[in-house]
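Visitor: sharing a model that was predicted from the sequence below.
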Amino acid sequence: MQLRWSRTLTLLPVLALALGFATVPASAHPSPATAPAGDASRRPYGTAPTVRSGWNDFSCKPSTAHPRPVVLVHGTLGNSVDNWLGLAPYLVARGYCVFSLDYGQLPGVPLFYGLGPVDASAGQLATYVDRVLAATGTGKVDLVGHSQGGMMARVYLKFHGGADKVNTLVGLAPDNHGTDLDGLTRLLDHFPGAKQYLSKATPGLTDQIVGSDVLNRLNAGGDTVPGVHYTVIATKYDEVVTPYRSGYLDGPDVRNVLLQDLCAVDLSEHVAIGTVDPVAFHETANALDPAHATRTTCLNG
């Protein structure tokens, strides 16, 4: 897309916002161990690649020890492979059937997903969960969402029939009540047309700003829905979801965890908590199987 210089200057804060939401850089050339089958840009909404590391195996049948499949929901500008190169194999090695989807793809934008309207993305998640349930023969899934993925999953629970199909939702640095990016989002009001352009071009971004219509509707009447177990894992070094406590939930059957309360020297920020942090991974496994939870320390992983 070609823009006049004046238009480009108008959109500088918009670009900063978009870059700030990146959860993990998407690889232009995935490694052979995780190479997707076919061109990722041509995959339909809500589908995920076949990978060679044990996840997205639709022949997988959950075990007695782990009776529910786990669906991983990536964050803004992430995708179903790159966001989960750490956590997916970690859970597979522990005996889980693990699946991940792509959602929120904009036409002509390959590899970088989660940019479409959050409500539409929640509809894609609903379709994907139904596919996983049918393939595995189970009645419920567990969800793990990073950043937007943790918040968007709540839209699925509340407005797309997910409450009856989900046992546990784990949010890794989710923006459950939106973000102000340390005040940067307020700068959009000083650039005429910027917010409107961003809303039209990448609605998945503006849907995550504090006070958006989506967030107001999502959180009206309470943060949770009955029957779902919630865990939020946050980091005080989060530079994207600000303040980091905006990710916390209030309601029954909620556990809000600060990474640094488990390991004071853990410096993981927004990207790392969902992609590489062993303490966050261990606490995720505890949330998925609380009956067999073990103490999370700096030595885990």
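Guide: Nice, I can see it.

Visitor: from here on, contacts and neighbour counts on C-alpha atoms
Guide: Will do.

Visitor: show me the strands in the stretch 101-250 of the chain, by range?
Guide: Shown for the stretch 101-250 of the chain, the strands assigned by DSSP state E, counting those that start in this stretch span residues 141-146, 166-172, 229-234.

Visitor: which among these is found nearest to Leu9?
Guide: Minimum separation from Leu9 across the strands of the stretch 101-250 of the chain (Cα to Cα) falls at strand 141-146, 30.9 Å.

Visitor: could you give the angle of the closest one to strand 229-234?
Guide: With axes from the mean of the first three to the mean of the last three Cα atoms, to 10 degrees as the basis, strand 141-146 and strand 229-234 are set at 20 degrees to each other.

Visitor: presented hereafter is structure B, for comparison with structure A:
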Amino acid sequence: MGTAIVVAGTIMGSGVASAEDTGAQQYPLPPTFLDGIGMELANPGGSAPGSNDWSCVPSEEHPDPVVLVHGTAANRQDNWAYLSPLLANEGYCVFALTYGNYPDLPWPLSAFGGLKPMEQSAAELSVFVDEVLEATGAEKVALVGHSQGTLMPTYYLNRLGGNTKVRDHISLAPLWDGSHAFLLEATFSLFGQAGLRDELEQLVATVGCGACPQVLAGSQWFRDLHADGVYAPEVRYTNIITRYDELVLPHTSGYREADNATNFVLQDHCEADWAEHVAIVNDPVAAAVVLNALDPDNPRPVPCVSVPPFTGWSPTAPAP
């Protein structure tokens, strides 16, 4: 992805602070989601700027390292080209993994993550979090996930002991009730009426995408999740939702109330924000909500700026 110096206009001083404000190293922020794909093309298997510095020592202001968890078919670089440097500029230790991929395949096939069954991916996340905690000496981490990266960690939190190692679970485009996207959910529902849904899920998993049927409403994954209880009581949850989500249908699947959860619908705050499922990770409005969730004791105003769909916000003026 190309780069552009970021955080200008209405963002300055009202949503996302500049690196000069924090004393942290300044990384340029890419203007669109598509720039992350460019980064992967230029540096296959690399990490997004600002992430995976294993010598990073958390500060007193930000003691919890941030672990970024990508969505289906994405990876640690292309999904986080915007939020990774932004969080690093704010002084956080930022880490990101590629999970659920097939690393033995040649690139670019190896670059597609989030394909294996989410139980397997959760085990990978567990190992990665332990590595982050050991390297940084931190007691807990904060998870920031997108799409499947909001859902898969629930298995880690609820079944693999992650609830003792995670303080915050911040979700961009979550889907706690599954998705009815396109005709996929209807197809699986028809097989379910014939008593064959589990067999169809297994078939799809066998051909290489075990997570794909799991994220659909009515899957065995969601039956198990709801039986367990979606939220771990020890963890603080923030759900960042867009009305224009074309993959999480309905978008209210991401809205779930609890004493330890906050729900934020972007367009309830800013009608000019047209970010949908993809652009939400390059959205300065959503980014400000992420920062407030990570540091609730020092909240900042959430800006309202026009954000286009599919690409995210493109800055037009340099930071001071």
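Guide: Happy to help now that I have it. What you see is a predicted model; the values in this text were computed from it and never measured.

Visitor: can you give me the TM-score here?
Guide: Once superposed, chain against chain, the TM-score is 0.81 (TM-score structural alignment, normalised by the length of the first structure); 264 aligned residues with a Cα RMSD of 2.4 Å.

Visitor: just to revisit the earlier point, out of the strands of the stretch 101-250 of the first structure, flag the one nearest Ala93 of the first structure.
Guide: Per Cα to Cα, nearest to Ala93 of the first structure of those: strand 141-146, 16.4 Å.

Visitor: the closest one vs the second structure - mean distance after superposition?
Guide: Taking mean Cα distance after the TM-score superposition for the first structure, the mean distance separating strand 141-146 of the first structure from the aligned residues in the second structure is 0.2 Å.

Visitor: would you map the helices across the stretch 101-250 of the first structure?
Guide: Residue ranges of the helices in the stretch 101-250 of the first structure, as given by DSSP state H, counting those that start in this stretch, are 118-136, 148-159, 194-201, 203-206, 213-219.

Visitor: need the winner for burial among those.
Guide: Most buried of these by mean neighbour count (mean count of other Cα atoms under 10 Å) is helix 148-159; its value is a mean of 26.

Visitor: now render the strands of the stretch 101-250 of the first structure as CSV, adding mean neighbour count and distance to His270 of the first structure.
Guide: Formatted as CSV, the strands of the stretch 101-250 of the first structure follow (neighbours: other Cα atoms under 10 Å; distance: least, Cα to Cα, whole Å):
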stretch, mean neighbour count, distance to His270 of the first structure
strand 141-146, 26, 9
strand 166-172, 26, 9
strand 229-234, 24, 8
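
Visitor: and of these, who's closest to Lys200 of the first structure?
Guide: With Cα to Cα as the criterion, Lys200 of the first structure lies closest to strand 141-146 of the strands of the stretch 101-250 of the first structure, at 23.8 Å.

Visitor: what range in the second structure matches the closest one?
Guide: Taken onto the second structure by TM-score structural alignment, strand 141-146 of the first structure occupies residues 141-146 there.

Visitor: circling back to that earlier point, tell me which of the helices of the stretch 101-250 of the first structure lies nearest to Tyr230 of the first structure.
Guide: Tyr230 of the first structure lies closest to helix 148-159 among the helices of the stretch 101-250 of the first structure, at 10.0 Å (Cα to Cα).

Visitor: report the contact partners of the nearest residue in space to Cys209 of the second structure that is not next to it in sequence.
Guide: Leaving aside its sequence neighbours, Cys209 of the second structure sits nearest to Leu115 (Cα to Cα, 6 or more residues apart in numbering; 4.5 Å). Counting by Cα atoms under 8 Å, 6 or more residues apart in numbering, Leu115 of the second structure makes contact with 72-73, 100-101, 208-212.

Visitor: of all the residues you listed, which comes closest to Leu125 of the second structure?
Guide: Checking the contacts of Leu115 of the second structure against Leu125 of the second structure with Cα to Cα, the nearest one is Gly100 at 9.5 Å.

Visitor: so Phe128 of the second structure sits against Leu97, correct?
Guide: Yes - at 7.3 Å, Phe128 of the second structure counts as touching Leu97 under the criterion of Cα atoms under 8 Å.

Visitor: before we move on, back to that, which residues touch the match of strand 141-146 of the first structure?
Guide: Outside stretch 141-146 of the second structure, the residues within contact range by Cα under 8 Å, 6+ apart are 64-71, 129, 133, 150, 165-174, 281, 290, 294.

Visitor: can you tell which of the strands of the stretch 101-250 of the first structure is closest to Leu181 of the first structure?
Guide: Smallest distance to Leu181 of the first structure across these (Cα to Cα): 15.4 Å, for strand 229-234.

Visitor: relative to the second structure, which residues correspond to that closest one?
Guide: Taking TM-score structural alignment, strand 229-234 of the first structure hits residues 236-241 over in the second structure.

Visitor: what's the mean deviation for the matching stretch versus the first structure?
Guide: For stretch 236-241 of the second structure, the mean deviation from the first structure after alignment is 0.3 Å (mean Cα distance after the TM-score superposition for the first structure).

Visitor: how far off centre is that stretch?
Guide: The chain centre lies 11 Å from the centre of stretch 236-241 of the second structure; the measure is Cα atoms, centre = their mean, to the nearest Å.

Visitor: repeat that for stretch 76-93 of the second structure.
Guide: Per Cα atoms, centre = their mean, the displacement of stretch 76-93 of the second structure from the mean C-alpha position of its chain is 11 Å.

Visitor: trace Trp80 of the second structure over to the first structure, please.
Guide: Using TM-score structural alignment, Trp80 of the second structure sits opposite Trp84 in the first structure.

Visitor: what's near enough to touch that match?
Guide: Trp84 of the first structure makes contacts with 72, 74, 274-275, as judged by Cα under 8 Å, 6+ apart.

Visitor: among the residues you listed, which are in strands?
Guide: Residues of the contacts of Trp84 of the first structure located in strands (DSSP state E): Leu72.

Visitor: narrow the contacts of Trp84 of the first structure to those in helices?
Guide: In helices, judged by DSSP state H, the following of those are found: 274-275.

Visitor: tell me which of the contacts of Trp84 of the first structure persist in the second structure.
Guide: Retained in the second structure: 72, 74, 274, out of these (criterion both residues aligned by TM-score structural alignment, their matches' Cα atoms under 8 Å).

Visitor: got the contact list for the closest residue to Tyr96 of the first structure other than its chain neighbours?
Guide: Once flanking residues are discounted, Tyr96 of the first structure sits nearest to His66: 6.0 Å by Cα to Cα, 6+ apart. With contacts defined as Cα under 8 Å, 6+ apart, His66 of the first structure is in contact with 95-96, 289.

Visitor: got these as JSON lines, with secondary structure and neighbour count columns?
Guide: Listed next are those as JSON lines, based on DSSP: H, G, I helix; E, B strand; the rest coil; neighbours: other Cα atoms under 10 Å:
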{"residue": "Gly95", "secondary structure": "coil", "neighbour count": "14"}
{"residue": "Tyr96", "secondary structure": "coil", "neighbour count": "25"}
{"residue": "Asp289", "secondary structure": "coil", "neighbour count": "14"}
